[in-house]
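In: got a structure for you, letters missing:
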């Protein structure tokens, strides 16, 4: 169901055509080539399967996702380009999936992990003790074009600026104020409510939902698809700047 070779995402079909995708790459569901490739594969499968009416994305354990895996060995330029392309393609696929998507955030959603949640149509979170935020600037990391467009699409400018430029990590209780979560729920209500929300959205005529969703995201998708080589080069250069490398080295210590 998730496709041959998928090892970091669990795929479970629930009632009413809801497919639950669980990121499962311990300890933090950090994004690497395998997870991003798995995500692209399971989303493509969900898009093509007429039995799937809606998709729920969540994370196993204490993390929704910690974002890019900073513990991975340093990549050469060719490998880094492939990773950026895989990130772009998988996130565009999630953003533009022609079916309802709901993020169930029950653990830390940091940096690229939070972007992944924002790529979903709706986000419901747990009332709990975990952190959320976009801290890339603090650790010398750049945002891929698709990540910027997802953040700009989902959040008001003031909140996007607070998250992107302030680069702080917030308690989950701030998720509604920041515009990240639509609702925060207790542990005994979260999954039930998320699945019910997804089933309700999935019951709408699929062509109507897909058309309305496509129209809402069309401008953001177009900006990603027309990213210039200069834009991509500037983003890549952030990673190799001396201060950026020093910040990430300190983060790993």
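Out: Structure's in. What do you need? Since the structure is predicted, the reported quantities are computational estimates derived from the model, not experimental observations.

In: hey, let's count contacts and neighbours off CA atoms from now on
Out: Fine.

In: contacts for stretch 217-237?
Out: Contacts to stretch 217-237, defined as C-alpha atoms under 8 Å, 6 or more residues apart in numbering, come from residues 92, 95, 96, 142, 143, 144, 145, 146, 149, 150, 153.

In: Mind putting the residues you listed into a markdown table with neighbour count?
Out: Shown next, in a markdown table, are these (neighbours: other C-alpha atoms under 10 Å):
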| residue | neighbour count |
| --- | --- |
| 92 | 20 |
| 95 | 24 |
| 96 | 21 |
| 142 | 17 |
| 143 | 20 |
| 144 | 19 |
| 145 | 20 |
| 146 | 25 |
| 149 | 20 |
| 150 | 23 |
| 153 | 18 |
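
In: which one among these gets closest to residue 46?
Out: Comparing these against residue 46 with C-alpha to C-alpha places residue 96 closest, at 12.4 Å.

In: sec struct for residue 192, please.
Out: Of the three states, residue 192 takes helix under DSSP: H, G, I helix; E, B strand; the rest coil.

In: whoops, I mixed them up, residue 115
Out: Quick answer, by three-state DSSP: residue 115 is helix.

In: And the contacts of stretch 217-237, which two are furthest apart?
Out: Top of the distance list for the contacts of stretch 217-237 (C-alpha to C-alpha): 96 and 142, 22.7 Å.

In: Report the contact partners of the residue positioned nearest the centre of the chain.
Out: Closest residue to the average C-alpha location of the chain: residue 116 at 0.5 Å, with C-alpha atoms, centre = their mean. Listed by C-alpha under 8 Å, 6+ apart, the contact partners of residue 116 are residue 91.

In: Check it against this one:
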């Protein structure tokens, strides 16, 4: 979750569409494909792809629909020029009723479980800023390609006075190791592309979005000769621990979020952050 001006200053140039696009029920997500039967799902919620309830719902439905249509793989990216996703929408947490907070967090849980447990190959073409919840989406994919530039990636929740939940933290530890994750989480560290590659947070760097999409396709194509059933079963086993944790602890996780979000000091911090955005 980056400050609006920081992210908006990254918007330079225009995106070139390389694929035939067909619309979803809303304009929050765009689904494109070419003749390889690989679907590109692009978040399209300007200015920064903040993950509000509507975007999460649409993304969840899109992921499930694409898998049902038996595509060979999915590339998750953004239609915005230089931002992947700024993370969870702060407005979904500020001055909300318990019912609204509950519905929002349950939507996030559902969307993550869908993305993390997709049976088909899924890769992230990270074309720009990717903090907090954006980083969660990227980490939930099997493969991550980050476009080079001045943008950053990481879990920076502590900078906003909030905490990254257990299932966010577990993925982070899996990616970059416990000690590095511990320090990064405490400091809310955001990593530049070269740093992210060095620590294993991303798998490759790309010169631009088109190059990132190509590398994601190469990853998906690499499974052509791998029997589908064996690949799917192996993926599900590898992801069972993290997935099972959330399934078994959904109520506790939800209660922690709702309780923490309603703390006066947390609400005061969120209010200050939102007001600071309005001034920029």
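Out: Okay, I see it. For clarity, every value in this text was computed on a predicted model and none was experimentally measured.

In: Any idea what the TM-score comes out to?
Out: Once superposed, chain against chain, the TM-score is 0.90 (TM-score structural alignment, normalised by the length of structure 1); 252 aligned residues with a C-alpha RMSD of 2.2 Å.

In: hang on, the earlier thing: give the equivalent position in structure 2 for the residue nearest to the centre of structure 1.
Out: Under the alignment defined by TM-score structural alignment, residue 116 of structure 1 corresponds to residue 137 in structure 2.

In: one step back: dump the contacts of stretch 217-237 of structure 1 to JSON lines, plus secondary structure and distance to residue 52 of structure 1.
Out: Formatted as JSON lines, these follow (DSSP: H, G, I helix; E, B strand; the rest coil; distance: C-alpha to C-alpha, whole Å):
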{"residue": "92", "secondary structure": "helix", "distance to residue 52 of structure 1": "19"}
{"residue": "95", "secondary structure": "helix", "distance to residue 52 of structure 1": "17"}
{"residue": "96", "secondary structure": "helix", "distance to residue 52 of structure 1": "15"}
{"residue": "142", "secondary structure": "coil", "distance to residue 52 of structure 1": "34"}
{"residue": "143", "secondary structure": "coil", "distance to residue 52 of structure 1": "31"}
{"residue": "144", "secondary structure": "coil", "distance to residue 52 of structure 1": "29"}
{"residue": "145", "secondary structure": "helix", "distance to residue 52 of structure 1": "29"}
{"residue": "146", "secondary structure": "helix", "distance to residue 52 of structure 1": "25"}
{"residue": "149", "secondary structure": "helix", "distance to residue 52 of structure 1": "27"}
{"residue": "150", "secondary structure": "helix", "distance to residue 52 of structure 1": "24"}
{"residue": "153", "secondary structure": "helix", "distance to residue 52 of structure 1": "25"}
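
In: now those residues in a markdown table, with distance to residue 22 of structure 1?
Out: Below are the contacts of stretch 217-237 of structure 1 laid out as a markdown table (distance: C-alpha to C-alpha, whole Å):
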| residue | distance to residue 22 of structure 1 |
| --- | --- |
| 92 | 19 |
| 95 | 17 |
| 96 | 19 |
| 142 | 26 |
| 143 | 24 |
| 144 | 24 |
| 145 | 25 |
| 146 | 22 |
| 149 | 24 |
| 150 | 21 |
| 153 | 24 |
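
In: Now do the match of residue 116 of structure 1 against residue 114 of structure 2, distance only.
Out: Computed as C-alpha to C-alpha, to the nearest Å, the residue 137 of structure 2 to residue 114 of structure 2 distance reads 11 Å.

In: now residue 36 of structure 2
Out: Relative to residue 114 of structure 2, and taking C-alpha to C-alpha, residue 36 of structure 2 is found at 23 Å.

In: Quick check: the aligned residue for residue 23 of structure 1 in structure 2?
Out: Using TM-score structural alignment, residue 23 of structure 1 sits opposite residue 43 in structure 2.

In: Give the burial count for its match, as a bare number.
Out: 26 (other C-alpha atoms under 10 Å).

In: Quick one: residues contacting it.
Out: 28, 29, 30, 49, 55, 59, 76, 77, 78, 79, 80, 84.

In: In strands, which of those fall?
Out: The strands, defined by DSSP state E, take in 29, 30, 76, 77, 78 from the contacts of residue 43 of structure 2.

In: So what does residue 199 of structure 1 match up with in structure 2?
Out: Per TM-score structural alignment, residue 199 of structure 1 is aligned with residue 221.

In: Also residue 128 of structure 1?
Out: Match for residue 128 of structure 1 (TM-score structural alignment): residue 149.

In: quick one: secondary structure of its match?
Out: Classified using three-state DSSP, residue 149 of structure 2 is coil.

In: burial of the residue lying closest to it once chain neighbours are set aside, as a residue count?
Out: Distances taken as C-alpha to C-alpha, 6 or more residues apart in numbering place residue 193 nearest to residue 149 of structure 2, at 7.0 Å, with adjacent residues excluded. Close neighbours of residue 193 of structure 2, defined as other C-alpha under 10 Å, add up to 23.

In: again, but for residue 278 of structure 2
Out: 10.

In: again, but for residue 23 of structure 2
Out: If you count neighbours by other C-alpha under 10 Å, residue 23 of structure 2 ends up with 11.

In: For the closest residue to it other than its chain neighbours, which residues are in contact?
Out: Excluding its sequence neighbours, the residue lying closest to residue 23 of structure 2 (C-alpha to C-alpha, 6+ apart) is residue 30, at 6.0 Å. Counting by C-alpha under 8 Å, 6+ apart, residue 30 of structure 2 touches 21, 22, 23, 24, 41, 42, 43, 44, 79.

In: do that again at 10 Å, thanks
Out: Residues counted as contacts of residue 30 of structure 2 (C-alpha atoms under 10 Å, 6 or more residues apart in numbering) are 21-24, 40-44, 58-59, 62, 77-79.

In: Restricted to helices, list those.
Out: Counting by DSSP state H, the part of the contacts of residue 30 of structure 2 found in helices is 58, 59, 62.

In: ok, which stretches of the stretch 51-200 of structure 2 are helices?
Out: Assigned by DSSP state H, counting those that start in this stretch, the helices in the stretch 51-200 of structure 2 fall at 53-68, 98-116, 132-140, 166-176, 178-187, 193-199.
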